[in-house]
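*Asks:* This is a predicted model, with the sequence first.
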Amino acid sequence: MSTEQDQTGPDLAQMRQSYERAGLTETDLEPDWPAQFRRWMQDAVRGGLREPNAMVVATASADGTVSSRSVLAKGYDARGVVFYTNYESAKSRDLAVNPSVSATFPWYELQRQIHVRGRAERVDASETEAYWAQRPRGSQIGAWASPQSRPLTDRAALDALQLQVEARFGAADDEQAPAVPVPPFWGGWRIVPTLVEFWQGRRGRMHDRLVFVRDAGSDVLDPAAWTVQRLAP
């Protein structure tokens, strides 16, 4: 196979942007990572970013095979960042045997990223139920219908599964039907951080990287356990 550049396609080597929107200094930071996260999330929402709560979550299986995918963050506080999924999905199977996890919020339009690294733990049932009650009915039906990450013969097989669930609970668009319960195989994961990095692009790739780092073995809720470091770009 030729290794020569395919001249019919885009030249990736020539693709570049100069990051000049802003800088990030230690004095810019809020006193803790949740407050800084909140401020940047507010900036992302005000900036009109599409799905600013979308993050790329990376997990690893027991044999070290790494997988990543985009999911939606649905909560955060000093305990960590929360997302919801099928507990039988590929990512949940990974987390069950290897709870190490990372997530990146890629806010390219703002020339910013947030990286969260730590260990995953399941959220409690009451927290899952509170979020489930806010979900659109169609999404609730979908959670019951989809054997997430499992092979399907075709799209018709998935549609048939949805029809089976709707026969049980009522149609996805039937707002008068009884409430759909939380599936026993569905719930939340919390990324309990050991590190939260705030990345701001700068000119010449001399980016600002300020990181809140938690002392090994310390309580995530202990403010004294966190220190701020600057990393080279």
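*Replies:* Done, it's in.
*Asks:* C-alpha from now on. contacts and neighbour counts both.
*Replies:* Fine.
*Asks:* so where do the strands sit in the chain?
*Replies:* Residue ranges of the strands in the chain, as given by DSSP state E, are 54-60, 66-72, 75-77, 80-86, 100-107, 112-122, 186-200, 208-214, 226-231.
*Asks:* Please work out which of those is packed deepest.
*Replies:* strand 186-200 (a mean of 23; mean count of other CA atoms under 10 Å).
*Asks:* sorry, back to before: for Q140, which of the strands of the chain is the nearest?
*Replies:* strand 186-200 (10.3 Å; CA to CA).
*Asks:* Now do the closest one and strand 54-60, the angle between them.
*Replies:* 110 degrees (axes from the mean of the first three to the mean of the last three CA atoms, to 10 degrees).
*Asks:* any idea how far strand 186-200 is from the chain center?
*Replies:* 8 Å (CA atoms, centre = their mean, to the nearest Å).
*Asks:* related to what we said a few turns ago, and the strands of the chain as CSV, adding distance to A143?
*Replies:* Converted to CSV, the strands of the chain look like this (distance: least, CA to CA, whole Å):
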stretch, distance to A143
strand 54-60, 19
strand 66-72, 14
strand 75-77, 19
strand 80-86, 7
strand 100-107, 22
strand 112-122, 17
strand 186-200, 8
strand 208-214, 35
strand 226-231, 37
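*Asks:* which one of these lies closest to T153?
*Replies:* Across the strands of the chain, closest to T153 is strand 80-86 (CA to CA), at 20.0 Å.
*Asks:* So which elements touch that closest one?
*Replies:* strand 66-72, strand 75-77, strand 186-200 (3 or more CA pairs under 8 Å, 6 or more residues apart in numbering; DSSP states H and E).
*Asks:* nearest residue to the spatially most central residue of the chain other than its sequence neighbours?
*Replies:* Nearest to the mean C-alpha position of the chain, by CA atoms, centre = their mean, lies M55 at 3.5 Å. Leaving aside its sequence neighbours, M55 sits nearest to F105 (CA to CA, 6 or more residues apart in numbering; 4.5 Å).
*Asks:* Okay, one more to line up with it:
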Amino acid sequence: MSHDELTSGDFTEAEHPVELFDSWLKDAQASEINDPNAVALATVDADGMPNVRMVLLKGFDTNGFVFYTNCESRKGQELLGQKKAAMCFHWKSLRRQVRIRGPIEVVTDAEADEYFASRPRGSRIGAWASKQSRPLEGRFALEKSVAEYTARYAIGDIPRPPYWSGFRIRPVSIEFWHDRKFRLHDRIEFARETPEGGWTKTRMYP
């Protein structure tokens, strides 16, 4: 099957972007070798300088797209400071891309606690041990910190650090892109004025 044939009628006829995203993510889960939920997250610092890095999408629904991080990290501080962000998924094997833009909100403590508890024990230790985005004098210092927290939480539950939580992008724009021959790609944008509003769908020039 050619990549042009991968474009289904649902792509151009879909009326709700979250349902279309769900379909595309499932396709990616069947085709991508590593981390089909990996996404480039773009933020802006207090001086207006952009930053971008890869994170993992951990949940989504009609309310938005959720990921987790250390809130004291660079991205955490930029998210809390500017309260807006953008995402870009690119699934190379499918020749598809999804771009998402919107304001952000911090998830509830209950949501953060539930996800943190689902993480492997080593990852929960790492959340305590790593002073994310801050200078590290050497690998040994990190390993020492991991050992200290491993000993501290050797038995029983590992609580969620107070500085570790999740963010939800509440999209006002979701654009779907599919590669076509001669760079005559398919682009559909769903947009709305507020995260509570209804969606308007527009086909875009490639």
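*Replies:* Thanks, I have it. What you are looking at is a predicted structure, and each value in this text was computed from that prediction instead of being measured.
*Asks:* now what about the TM-score between them?
*Replies:* After superposition, the two chains reach a TM-score (TM-score structural alignment, normalised by the length of structure 2) of 0.94; 205 aligned residues with a CA RMSD of 1.7 Å.
*Asks:* ok, now which ones touch the residue mapped onto the residue nearest to the centre of structure 1 from structure 2?
*Replies:* Matched across to structure 2, M55 of structure 1 falls on V39, judged by TM-score structural alignment. For V39 of structure 2, the contacting residues are M54, V55, L56, L57, M87, C88, F89, H90, taking CA atoms under 8 Å, 6 or more residues apart in numbering as the criterion.
*Asks:* now with 10 Å?
*Replies:* Contact partners of V39 of structure 2, counting by CA atoms under 10 Å, 6 or more residues apart in numbering, are 53-57, 67, 86-91, 98-99.
*Asks:* Leaving out the residues flanking it, which one is nearest to Y205 of structure 2?
*Replies:* R187 (6.9 Å).
*Asks:* before we move on, the earlier item: can the helices and strands packed on strand 80-86 of structure 1 go into a markdown table with extra columns for distance to D154 of structure 1?
*Replies:* Formatted as a markdown table, these follow (distance: least, CA to CA, whole Å):
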| stretch | distance to D154 of structure 1 |
| --- | --- |
| strand 66-72 | 22 |
| strand 75-77 | 34 |
| strand 186-200 | 23 |
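*Asks:* Could you pull up the residues touching the alignment partner in structure 2 of P34 of structure 1?
*Replies:* Under the alignment (TM-score structural alignment), P34 of structure 1 pairs with V18 of structure 2. V18 of structure 2 is in contact with W24, F60, D61, T62, N63, G64, F65, I174, F190, counting by CA under 10 Å, 6+ apart.
*Asks:* Including distance to M204 of structure 2, could the residues you listed go into TSV?
*Replies:* Shown next, in TSV, are the contacts of V18 of structure 2 (distance: CA to CA, whole Å):
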residue	distance to M204 of structure 2
W24	19
F60	25
D61	25
T62	23
N63	25
G64	23
F65	23
I174	12
F190	10
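*Asks:* Check these and tell me the two furthest apart.
*Replies:* W24 and N63, at 18.1 Å, using CA to CA across these.
*Asks:* before we move on, the earlier item: gap between the residue nearest to M55 of structure 1 and R117 of structure 1?
*Replies:* 12 Å (CA to CA, to the nearest Å).
*Asks:* same thing with A103 of structure 1?
*Replies:* 6 Å.
*Asks:* what residues are shared contacts of the two?
*Replies:* By CA under 10 Å, 6+ apart, the residues touching both A103 of structure 1 and R117 are V57, A58, I191, P193, V196.
*Asks:* What's the last one aligned with over in structure 2?
*Replies:* If you follow V196 of structure 1 across to structure 2 using TM-score structural alignment, you land on I174.
*Asks:* Identify the residue spatially nearest to that match, adjacent ones excluded.
*Replies:* I100 is the one closest to I174 of structure 2 (CA to CA, 6+ apart), at 4.6 Å.
*Asks:* Test my guess that the one you found contacts F65.
*Replies:* Yes: counting by CA atoms under 10 Å, I100 of structure 2 touches F65, with 9.0 Å between them.
*Asks:* Run through who's touching stretch 106-125 of structure 2.
*Replies:* By CA under 10 Å, 6+ apart, stretch 106-125 of structure 2 touches 58-59, 66-68, 71, 79-80, 83, 126-127, 129, 145-154, 157-162, 164-169.
*Asks:* The same query, at a cut-off of 8 Å, please.
*Replies:* So stretch 106-125 of structure 2 is contacted by Y68, V146, Y149, T150, I158, P159, R160, S165, G166, F167, R168 (CA under 8 Å, 6+ apart).
*Asks:* Looking at those residues, point me to the pair that's furthest apart.
*Replies:* Using CA to CA, the contacts of stretch 106-125 of structure 2 reach their maximum pairwise distance at T150 and R168, which is 29.9 Å.
*Asks:* Relative to D27 of structure 2, how far out is I33 of structure 2?
*Replies:* 12 Å.
*Asks:* Map Y149 of structure 2 across to structure 1 for me.
*Replies:* So Y149 of structure 2 corresponds to V165, using TM-score structural alignment.
*Asks:* residue contacts, the nearest residue to that match once chain neighbours are set aside?
*Replies:* For V165 of structure 1, ignoring the flanking residues on the chain, the nearest one in space by CA to CA, 6+ apart is A145 at 6.1 Å. Applying CA under 8 Å, 6+ apart, we find A145 of structure 1 in contact with L158, L161, Q162, Q164, V165.
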